[in-house]
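S.K.: Sequence plus the predicted model coming up.
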Amino acid sequence: MKPLKPKIFSMSHVYSQFLLLFSLSLISLLPIPTTRAQTNQTDKMALLKFKESITNDPHGVVGSWNDSTHFCSWVGVTCGRKHQRVTALKLEGTDLGGPISPFIGNLSFLRSIMLRNNSLSGHIPQEVGRLFRLQLFLLWNNTLSGEIPTSLGNCSQLRIIDLSANLLTGPIPMEFGSLINLQELYLERNILTGGLPTSLGNISWLVIFSVAINSLEGAIPHEIGHLERLSMFEIGLNNLSGIIPYSLYNISSMTILSIPANQLSGNLPRYIGITLSKLQFLEYGLNKLSGSIPESLSNISGLQTIDLAGNNFMGSVPTNLGNLRELSILGLGHNNLGHNSQKDWDFLNSLINCSKLEYLGLRVNNFGGNLPKAVGNLSHQLMRLELNSNNIHGSIPAEITSLRNLLSLDLRNNSLTDLHLPLCSTGGSKRVKKHVLKLRIIVICLVLFFFLLAASFAIFWIRKSKRKTSTFSAFEGLLQVSYRRILEATGGLSPNNLIGVGSFGSVYKGTFDSEERVVAVKVLNLQRKGATKSFLAECNALKRVKHRNLVKVLTCCSSVDYNGNDFKALVFEFMVNGSLEKWIHPEPGENHSLDFLQRLNVSIDVASALQYLHRECEQPIVHCDLKPSNVLLDSALVAHVSDFGLARLLSTSNQVSEGKSSTIGLKGSVGYAAPEYGIGGEASKEGDVYSFGILLLEIFTGKRPTEEMFMDDFNLHSYVKVALAEKLLQVIDPILALEGIEEQNGETSSYQTQLSRNIQKCILSVLEVGLTCSKESPEERMKIEDATRRLQMIKRTFLLE
């Protein structure tokens, strides 16, 4: 045994040491003037380090921070009265550029960081996790990148986090589940990946959760249903999948439930209208939902928007939706609703009570029977009525003319007869007779047209069978016309009919007399090296595709001219509004331009065409030469992608381009071709996405990528990225800057406020898509389907606000 005495001595020693430390602790708590001075100095040094990291300060905001005034009086700095410690840093909308200094973590009394609407870049420093008093963390609309720091989970007093409209990547930190006081979380319009953390269900005070327009995947965790105070749940335009958890429908405080453009499945529960009685916006479009539309929706008296378009809903539309007196948008298109019977329209009588209805979308469904006269009793506020691609019979009721504010009526692809509308008061009967006569002539011309085409094809087949040709496979599925007919259609290839010159030939305006149809004839310059291969590539591509946003090939010609030389031409639909090039770069004196929505629609059209080529064709196709001159606009300004002269077919097994059906060595135009093509890279979908990104930036900035200002490493992408960080209005096309000019006291507002907030926000989102698509590394570029969905979401946001 050890002696007892040493043990007692040891315990006494420890006890005495404890008393000494306790006494020193008490002394340290006494107020000492020098201590306060040191901590104040720490705040000042942290602010100076913040200033030091700022690389762009156009308004001289932090430039005014100097020793002539106390740091608590500096612009954007707020201090507490008692201890003179920095409690708030508010520098919103000051166009500051550069990274956020990690020394910001030394402002230990900081409660608010408000740096929204600037051009801050770099990563969010992990040091913000030291700010245990932080309540507001607002960094909306900057160019911050990298991952969201997990250390934010240490800031347990946080009430609002707004990191939206940046370039943040990586997952949503699971550590956010520790922020039990968080009420609002905004992460939309970034490039976040991964899933929704189950830990989010722990944030019991959360009211607003918005992560729309990202690249999130996986299922919606059922733990979200634990958020009993949740009012806004926005997760649209991601890649989320799986069944929507029923726990989501038990959150009685929900007012906005927005999940469009994902891959979510499942049914709407019958009781949705009972549990979600406060709902105002139900946005489920572009998913994989099925089942029937619950009648209980009619119980939600404040419902303003129902968007269920682009799903697999079936059955009848509830006949009690007229109870929704606040309803303004009802989107049910692209489903399987209806039974091809007259009863499909029973719900229409109920909708008469919806006096605020502005949009009714029923296209691409199974509605049958006659369009009832009750359509004329719908809300006089109705501006868009979409009934196309159903099975509607009979005539269009004259009562439809009662819809005085109707701007868009789409009845295409039905079995409707003539328009039984009221005749005009003067000369009405003559016009009707003339109209009937024209219809008869058109029918006769169509019959003759098809007869002539059939005859031409028969003659061609007979001639072709008598001689071998290496190009026959390229014309399979394309009817052909003679060289003589091409000459007749174009006035002998008259210069007066020349409407454009491309890489491998010239395009003429022509008219086929038999049907009086105006066409565009592309005549190949066979003296140009690669022209024949270009012709083969275009034929191979065009005979495989059919999409509303791709130019339609009508026929072709492969023959010899009167001098015995080979002659090849393609005949397309004629686009009366020409190419996109002339609309975004009009010549002096030309008085036409595109507004924001028209440019956005064109962008969506082009993205949809590429998505079809890349994802929906039996054999994927890479266009290889996307640029404004190869985008044509029809009479309604709908965009059609053209010129497949460089197009390449991709093997469905390994996605490698097939050189035998392509133009070897040529992969696009200068300024639009992906950088990897310059070092011998294979044609790829990612290359098309790059071209689309550049095109998107050009559409909204009005700057060509080939302008003299761009040289070496400074290109359109870097110009937008840098200029966007300085000021949005300096980047966009000046024509767009004239939209939404406000007038105050008879005078136009300043340049800063010419654009409405809504348009500014949407343009910023579009440019962010363009920047992501045109990144130098192919692996970092956005997939075309994601770009399409983002642009569609931006359009929805613009129209709804």
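M.R.: Thanks, I have it.

S.K.: From now on I want contacts and neighbour counts done on CA atoms only, so please keep to that.
M.R.: OK.

S.K.: Would you mind listing the buried residues in the top helix by length along the chain?
M.R.: For the chain, the helix with the greatest residue count under DSSP state H is helix 428-465. Neighbour-count burial for helix 428-465 flags 445, 449, 453, 456-457, 460 (criterion: 16 or more other CA atoms under 10 Å).

S.K.: Now tabulate those residues in a markdown table and tack on distance to residue 107.
M.R.: Putting the buried residues of helix 428-465 into a markdown table (distance: CA to CA, whole Å) gives the following:
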| residue | distance to residue 107 |
| --- | --- |
| 445 | 81 |
| 449 | 80 |
| 453 | 80 |
| 456 | 82 |
| 457 | 81 |
| 460 | 83 |
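
S.K.: Second structure for comparison follows:
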Amino acid sequence: MANPITILSLFIFSCFVLSTPATCSSNETDLISLLSFKNTVNDPQGALNSWNETAQFCNWTGVRCGRKHPDRVVAISLSSRGLVGPLSPHIGNMSFLRSIILRNNSFHGEIPQEIGRLRRLRLIEFSNNSFVGTIPRNLSQCPNLVYLNLIDNLLSGPIPLEIGSLYKLQALGFGDNDLSGPIPPSLGNLTSLFLLSLRFCRLTGEIPESLTQLHSLTSLILGENNLTGTIPSGLFNISTLEIFEVYYNRLQGSIPDTVGHNFPNLKFFQVGYNKLSGAIPTFLSNASSLEQLQLTDNLFTGPIPALGRLSRLRGLYIAYNPIKDDINFVSSLTNCTNLQKLNIYENPLLGGSFPLSIANLSSQLFDLVMSRTQVHGKIPSSIENLLGLTRLELFDNNLEGPIPSDMGKLSSLQELNLGGNRFSNMLPSSLGNMTLLNYLYLQENNFSGNLPQSLRNCTNLLDLDLSRNNFSGLIPPEIVGLSSISISLNLSFNAFTGSIPIEIGSLSSLESLDLSNNRFSAVIPSSISNCLGLQRLFLDGNLLQGEIPPGLSDLRGLVELDLSRNNLSGPIPSFLAERRLQRLNLSYNRFHGEVPRTGLFGNMTAISLDGNKELCGGIPELNLPPCPLMTSSKKNSSSLRKVLIPVAISGGVFVAFLVCLVLVLYRRRRHKKNVPSVESLVGTQFTRLSYGDLLKATDGFSEANLIGSGRFGSVYKGILEDGQTLIAVKVLNLVVKGAFKTFMAECNALRDIRHRNLLKLLSVCESIDFQGNDFRSLIYDFKANGSLDKWLYHHVEEEGLRRLSLIQRLDIAIDVAYALEYLHFGTDSAIVHGDLKPSNILLDHNMIAYVGDFGLAKIVSDMFPAQESSSSIGIRGTIGYIAPEYGTSNLVSTQGDVYSYGVLLLEIFTNRRPTDDSFKEYATLQGFVSAALSDGVLEIIDPLIRIEHDKNINKITDCVISILSIGMVCSKDLPRDRISMKDVVRELHKIKDRYLATDRS
């Protein structure tokens, strides 16, 4: 069969040069266009297998021909077929095409301009693909378009004004794209429009008054943008509206009190997360079709109207408002028999007694949140009627009395939060009937007595907080042995006694354990070393004795450790200096001996050692006495000195002889072979692996195990013969000039350094392969979550990866800062990394960051930067991250790393590469960020950060502004204007502390 491209080329040539227009309109055009469509995409599911010349194309899968013109294609429908690739521009030659549906595939590239030729086209459905570029302006040349859906792509730029000329358009969807600019007023010309969806497009400006002309509109969806100004009052006169959605903007003003009368068909009214004010319209209660009413996070003052007529209401959200009213409005909701969610969170002026009628709410209710109000009184035992509840949050109110034992009948509960009230008495044993509980929060109350052993039945618990109560007695081993608890176990500020149960070791996945401020005695159980997931451990304020158990060295993820105010003794273990700890408090114990100087012990702001009178040494800032060299008397000291001096002299002579011998052998070796060996750089502390070992571990360096490649080589995933040790094998391509030099540079840089945030070199291999060729490789500890670059940018190819939270990004930034601080200040000679970028930062299964790839690293002295030769592969690094001074000088300094780090920091939080071509007039990422810091940072930060928390955009904004400001200072043009990595670490910690403090307050 002839090549489709050849057929296509010949046909186009004949069409435009040799043939008449009638020829170009033949069904041959459709055949060639379809074959071109198939040829440009990858079809892993075989959806287009029938697209061949053995069958007439009208019978091909997803192709439909017309009735009047049975040999011409009128529709293409290929939804959810796994198609990957660009859309062929020859689609524009199918002049009879009326409908093209490609939703839920992976088409990429730009939407071809040629689609504007299809004047018969009525329907375009391209949602949930990866199209890029701008929305084609010449879509306006398709005058018969009725339906246009480009939702959930990667389109950018403004909405074309020309779209407003598509007068027949009834449905328009551009949501979930990276658009910019305002909503064009020309959309008000689309008077046939019944659906307008522009959600999550980064649109700015005001809602155009012209949209009030859309009298047929049933769905107006403008949420999650940056729209400002007021809502045009004319929109509230469009009586056909069923969905009115403008949440997550910056809109102001009030809602007219006529909403209920003018919206008889209204189903969804969502105006939350704006700055709307005034009273809640009373006529909302007349919108009898209303299903969702969302007023969250505004400035509404109330009162809350009686909503009992809304029999279809399923969700009511009025959180975060200064509504001054009585909670008894809830009584009117008992007629809302379809109510499923009720959220009255954070209304500090809402008061009254806890309504008994709450037990009469809909049997369908599964989510009840009534927290941070002035509501008082007791929980009625009749609450047991709400059998469908899966979440009950009543925290931070003024509730009191015991928890009703009948509450244990709420067996469907998955989250129960009663914290921050004045509940008292013992916990009812019936709580153990809530076997589906994932989250149980009872902190900050007046509960007393022993914990009920029935809690051991809650085998699905992930997070348990009983802190700040008056619980006493022993902790039932069965409770601390609930292996499901993996987020946090907080029993602090109670009166528990006895020893910490050894069953605590069952919590192998636990992240945070707080047993502080109790009366625990005896020693810290060694079984705690089995809690391998621990990041935070607080045992302060108890009566614990003995030494710090050596098993704590197994807790490699530990970042905070507080053992203060106990009776612990012994020396400070050296392994604490090797962990990735960020905070350590050992104050007011009986520790003795020398304080380490490395790791976090080199940062006096990260440690507290007060009240340990027998400690000595450490860094000068601790002001501890020097450690005595010996403890004998002066007489013995003098005698010992008489013995040691001759021995030392003899030893010195012997050492000098050995040094000379080594130098002679070294020169002979150098004369014999001019190429240095890796042995001379890394020593013998690494396990040696042969070429055969690595060949077997990587399955013959198979492509399936290839995880990355670069200029000087490739990286493979492997597993050693023990079947457990995962490794990453960096194989050098020695044919490439400079590859061997990078190999030696990396060995040299990693020779003596060890840090929790530096990629650990497990082994090296300097050998020959089975074909007799030289073979060099570096073997590293494998990191399960791959590179930071993957998490920032590969969200299309690898679903779900681009979901880094703000705090995860900040933790990664701090990890990298720690690594650079160590390289610059933690060794005798400063080390310059030279190529800091997202692809050189790896993340383990706990999302801890590790800096790798030291192929361009240089060791410099404390006083002078390194000098690069003009022929060196040098420290040039990667475009976009290279310090400006490297372009005019061969000097290498730690300040070059600081510049790269600054760029990286901006990149992490804006999700834009420094080489992004969208900066335009700003020229650089720094210029782009600088403008945004003064005009509005929400415009440039990764939108996933913006929507991470749905309650406090200001908190996120303040945090990101502080972070980006550090990135700007680090990436100043002049090295002298940049701060050091020590300052970066300190400032980022302050930002994190402020951010977390707002969560706790």
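M.R.: Structure's in. What do you need? A quick note: this is a predicted structure, and the numbers were derived from the prediction, not measured.

S.K.: Tell me the residues of the second structure aligned with stretch 134-147 of the first structure.
M.R.: Mapped onto the second structure using TM-score structural alignment, stretch 134-147 of the first structure spans residues 121-134.

S.K.: what do you get for stretch 383-393 of the first structure?
M.R.: With TM-score structural alignment as the criterion, stretch 383-393 of the first structure aligns to 366-376.

S.K.: before we move on, what about stretch 211-219 of the first structure?
M.R.: Aligned by TM-score structural alignment, stretch 211-219 of the first structure corresponds to residues 198-206 of the second structure.

S.K.: Going by neighbour count, which residues in the matching stretch are buried?
M.R.: So for stretch 198-206 of the second structure, counting by 16+ other CA under 10 Å, buried means 198-204, 206.

S.K.: How far does that stretch stretch from one end to the other?
M.R.: 13 Å (CA to CA, to the nearest Å).

S.K.: which outside residues touch that stretch?
M.R.: With contact meaning CA atoms under 8 Å, 6 or more residues apart in numbering, stretch 198-206 of the second structure is reached by 173-183, 221-230, 939.

S.K.: switch the cut-off to 7 Å
M.R.: 173-183, 221-229 (CA atoms under 7 Å, 6 or more residues apart in numbering).

S.K.: Could you pick out the buried ones from the residues you listed?
M.R.: 173-180, 182-183, 221-228.

S.K.: Now, these that are in strands?
M.R.: Judged by DSSP state E, strands contain the following of those: 173, 178-179, 221, 226-228.

S.K.: Let me know the closest of those to residue 143 of the second structure.
M.R.: Using CA to CA, residue 173 is the member of these that sits closest to residue 143 of the second structure, with 17.1 Å.

S.K.: What is the equivalent residue in the first structure for the closest one?
M.R.: By TM-score structural alignment, residue 173 of the second structure lines up with residue 186.

S.K.: With residue 6 of the second structure instead?
M.R.: Match for residue 6 of the second structure (TM-score structural alignment): no aligned residue.

S.K.: Residue 6 of the second structure: what secondary structure?
M.R.: helix (DSSP: H, G, I helix; E, B strand; the rest coil).

S.K.: what's near enough to touch it?
M.R.: Neighbours of residue 6 of the second structure in contact, by CA under 7 Å, 6+ apart: none.

S.K.: if I look at it, how far off is residue 50 of the second structure?
M.R.: Taking CA to CA, one finds residue 6 of the second structure at 20 Å from residue 50 of the second structure.

S.K.: do the same with residue 719 of the second structure
M.R.: From residue 719 of the second structure to residue 50 of the second structure the distance is 43 Å (CA to CA).

S.K.: do residue 73 of the second structure as well
M.R.: In terms of CA to CA, residue 73 of the second structure sits 16 Å off from residue 50 of the second structure.
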